[in-house]
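sequence plus the predicted model coming up.
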Amino acid sequence: MSPLPRGANVSLSRENPQLQTADVTIEWGQVDPAFDSVLAMAAILVGANGKAASQEDLVFFNQLQAPDDAAQWAEMQGGEKVRVQLSRVPDSVERLAMVLYIDALPASVPRTLQNLQTCVVKVSDASTGSTMVTSENMALGFHSETASIVAELYKRKGEWKFRLVGQGYAAGLRGVLEEYGVPR
């Protein structure tokens, strides 16, 4: 399996028609421990209008699951993951935006995602553990952003698909939440 490049997409349902639960993982590997403690992943459940319906549609370390248990956040060594139970994703949700961001840093320690040497996104079948998709090293495309929508898991014509995005935000998670209309 060759790494999926930024901007590419793949049909998960076609590759695995029995897929029930997908793990979307962002791995950043070994980094400075001070930097590792502020890197975080979030998932935003987004409707057809391009907006989240409520603050409950943001899944991250302070809100571990979405309504109906459709998505759950988990920490892991050198990264984080969101487990998505596909049948529990409400029909009103068109996609899940996967976000990598810098949570908080003292002003004396400016960091951006460009400080990462590695950022790999993987999609696995949670029931078997088999990896279905692996991205290229997305860290090579980061610059001054403090948050990035690295990927999307989305429904199209009854099929679950996955797309690498890599859209950066200098305004950090705040900028992402504003774009998706997540109430604060």
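It's in. Small disclaimer: the values here were computed from a predicted structure and weren't measured.

going by C-alpha atoms from here, please, whenever you check contacts or count neighbours.
Fine.

what sits against the spatially closest residue to Leu45 that is not a sequence neighbour?
Closest residue to Leu45 apart from its sequence neighbours, by CA to CA, 6 or more residues apart in numbering: Leu96 at 4.6 Å. Residues near Leu96 by CA atoms under 8 Å, 6 or more residues apart in numbering: Ala43, Ile44, Leu45, Val46, Glu152, Leu153, Tyr154.

put this beside the first:
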Amino acid sequence: MSVNLSKGSNFPLTRTEPGIASVVVGLGWTVHSGPGDIDLDASALVLGADGRVLSDQHFVFFNNRSTPENSVRHTGDNKTGHGGGDDEQLAVDFNLLPAQAESVVFVVSIHTEGNAAASTFGRVRDAYIRVVHQATGLEMCRFELTEDAHDQSAMVFGQLHRRDGEWKFRAVGQGYTTGLTGIAKEYGVNV
């Protein structure tokens, strides 16, 4: 049975499912009509204990679909946001993550052609992030974002983090007005 999380709360993945090797992180949303088309993109950053990306190749997004060791993989870019289920997914293999990896941050950003004023989460509804046990296909936890983010163009939806050898998922919901570039720079990616 899946657990619904509130902002800032944690779910103990490896304590709940000892021996879990991998998860799929699904992200979804609904885009309301407005001026210009918008494309939401999921990405992930693998961070060390210092809170910075291990390398530029540990920033996984639509143009870099996997880390060098294949520990985090983007399954593909949904450019329309239409259809049921997750709009985009990232697979995480705990056994392949480098030893120095302490967390994986999951971001959704908005890409637009032209009208930058229309490219905010003000047009996004029903946004969520969920963690699925890859071997069983069962949803373990979910966080539904409910805060108004009308002026923000990128958002950290959630984070996997390792504490005392155990992996947990944290519901974050932190918006940024600086877009994906701003988030990438904050975590040490050379852009």
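Thanks, I have the structure now. Computed from a prediction, not measured in an experiment: that's the story for all the values here.

buried members of the contacts of Leu96 of structure 1 into PyMOL, please.
Entered in PyMOL, the line below selects the buried ones among the contacts of Leu96 of structure 1, by 16 or more other CA atoms under 10 Å:
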select buried, resi 43+44+45+46+152+153+154
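
among the contacts of Leu96 of structure 1, which are located in strands?
Ala43, Ile44, Leu45, Val46, Glu152, Leu153, Tyr154 (DSSP state E).

where in structure 2 does the longest helix anywhere in structure 1 align, residue-wise?
In structure 1, with assignment by DSSP state H, the single longest helix is helix 172-179. Helix 172-179 of structure 1 corresponds to residues 179-186 of structure 2 when matched by TM-score structural alignment.

which one in structure 2 is aligned with Glu145 of structure 1?
So Glu145 of structure 1 corresponds to Gln152, using TM-score structural alignment.

which residues does the spatially closest residue to Phe59 of structure 2 that is not a sequence neighbour contact?
Distance criterion CA to CA, 6+ apart; nearest residue to Phe59 of structure 2, sequence neighbours excluded, is Leu45 at 4.6 Å. Neighbouring residues of Leu45 of structure 2 by CA under 8 Å, 6+ apart: Val53, His58, Phe59, Val60, Val104, Val105, Phe106, Tyr187.

distance to Pro68 of structure 2 and secondary structure added to those residues, as TSV?
Shown next, in TSV, are these (distance: CA to CA, whole Å; DSSP: H, G, I helix; E, B strand; the rest coil):
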residue	distance to Pro68 of structure 2	secondary structure
Val53	13	strand
His58	7	helix
Phe59	10	strand
Val60	10	strand
Val104	15	strand
Val105	17	strand
Phe106	18	strand
Tyr187	18	coil
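
can you select the buried ones from the residues you listed in ChimeraX?
Buried subset of the contacts of Leu45 of structure 2, written as a ChimeraX selection, criterion 16+ other CA under 10 Å:
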select :53,58,59,60,104,105,106,187
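
just the closest of the contacts of Leu45 of structure 2 to Glu17 of structure 2, please.
Of all these, Val104 has the smallest distance to Glu17 of structure 2: 18.7 Å, by CA to CA.

now the closest one: how far from Ser2 of structure 2?
21 Å (CA to CA, to the nearest Å).

same question, Thr14 of structure 2
For Thr14 of structure 2, the distance to Ser2 of structure 2 equals 15 Å [CA to CA].

of these two, give the one with the bigger neighbour count.
Between Thr14 of structure 2 and Ser2, counted using other CA atoms under 10 Å, the more crowded position is Thr14 (16 against 12).

where does the more buried one sit: helix, strand or coil?
Secondary structure, DSSP: H, G, I helix; E, B strand; the rest coil: Thr14 of structure 2 is helix.

what does it align to in structure 1?
Aligned by TM-score structural alignment, Thr14 of structure 2 pairs with Ser13 of structure 1.

thought its match was touching Arg156?
No - counting by CA atoms under 8 Å, Ser13 of structure 1 sits too far from Arg156 to count as a contact (10.4 Å).

tell me how far Asn95 of structure 2 lies from Tyr128 of structure 2.
26 Å.

if you count what's nearby, which of the two comes out ahead?
The neighbour count for Asn95 of structure 2 versus Tyr128, taken as other CA under 10 Å, is higher for Tyr128 (21 against 11).
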